[in-house]
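S.K.: okay, predicted coordinates and the sequence, questions at the end:
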Amino acid sequence: MRNIFMVEDNQDIREILDIFLTAEGYNVYPFGTVKEFKKRNPEIIPDLYLFDAMLPDGSGIDLCNEIKNNINNKAAVIIMSANMKIDQTRKLCIPDDYISKPFDLSDFLKKIQGVIL
């Protein structure tokens, strides 16, 4: 099974995506804040990081840069945002893909399948 680390502060979205992705066969590790994410189990290696761009205690953009700057990282990064556009996001970090909120779940799944090989 593929592992997804998801940082999303909206509890409803986090729960829906957790249930949806789990039903699609992924192991999902949901976090509501950057602080929670920083306490993740380092022994679990994700295939994908799914970050909300704006979080209450930090930024998915900063997390994207942190992950992308780690030479040992092999996982993809997708940024989700209701406020930022893809062009704005790519000026601040280089995610593997971008998901605009609100989104259709089938399109969302296609984007995830597209970056997880």
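M.R.: Perfect, I can see it now.

S.K.: okay, CA-based contacts and neighbour counts for the rest of this
M.R.: Will do.

S.K.: and for Phe37, nearest residue in space, chain neighbours not counted?
M.R.: Phe31 (5.6 Å; C-alpha to C-alpha, 6 or more residues apart in numbering).

S.K.: could you identify the longest helix within the protein?
M.R.: helix 11-23 (DSSP state H).

S.K.: output the contacting helices and strands for it.
M.R.: strand 26-31 (3 or more C-alpha pairs under 8 Å, 6 or more residues apart in numbering; DSSP states H and E).

S.K.: ok, which stretches of the protein are strands?
M.R.: 2-7, 26-31, 48-52, 54-55, 58-59, 76-81, 97-100 (DSSP state E).

S.K.: ok, and here's another one to check against it:
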Amino acid sequence: MKKKEIFIVEDDDGIRELIEYLLISQDYKVQTFPNAERFKQTIDSRSPDLILLDVMLPDGNGLEICECLGEKERTHNIPVLLMSAHAQVDTQKTANARDFIAKPFDIEDFLHRIEKHVKDHPAA
């Protein structure tokens, strides 16, 4: 069975590495991006099973990126979980956002949310 693939878009090296470690330890395939530009270069050619997207990036706005993903035919069904330490996001008003994770987060809750949304996403 194919491993589920998760993209992480997070500019903080420590947080990005921690999330990557947690997800790999749960047997997910992980691709990380330190900024919006590198993510945008890859998302046009790959379709992950889930995207973890920081709201505040040095070169982009996670909310706007999420909206764009929701508008594109190829990416609108990919679950996007927004993350931020600075803002609470109403996922009902943000196109394509399935959930919001406040940082810092509880590891068990974080992994539970990931599992739930990956299970809900049909295999590509």
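M.R.: Received it, and whenever you're ready, just let me know what you need. Values in this document were obtained by computation on a predicted structure and should not be read as measured data.

S.K.: what range in the first structure matches stretch 53-63 of the second structure?
M.R.: Mapped onto the first structure using TM-score structural alignment, stretch 53-63 of the second structure spans residues 51-61.

S.K.: ok, and what's touching the matching stretch?
M.R.: Stretch 51-61 of the first structure is contacted from outside by 6-9, 33-35, 63-64, 77-81, 84, 89, 92-93, using C-alpha atoms under 8 Å, 6 or more residues apart in numbering.

S.K.: give me the buried subset of those residues.
M.R.: Buried members of those, scored by 16 or more other C-alpha atoms under 10 Å, are 6-9, 33-34, 63-64, 77-81, 89, 93.

S.K.: in the second structure, what residue corresponds to Asn10 of the first structure?
M.R.: Checking TM-score structural alignment: Asn10 of the first structure goes with Asp12.

S.K.: for Ile45 of the first structure, see how far away Thr89 of the first structure is.
M.R.: Look at Thr89 of the first structure and Ile45 of the first structure: by C-alpha to C-alpha, to the nearest Å, they are 25 Å apart.
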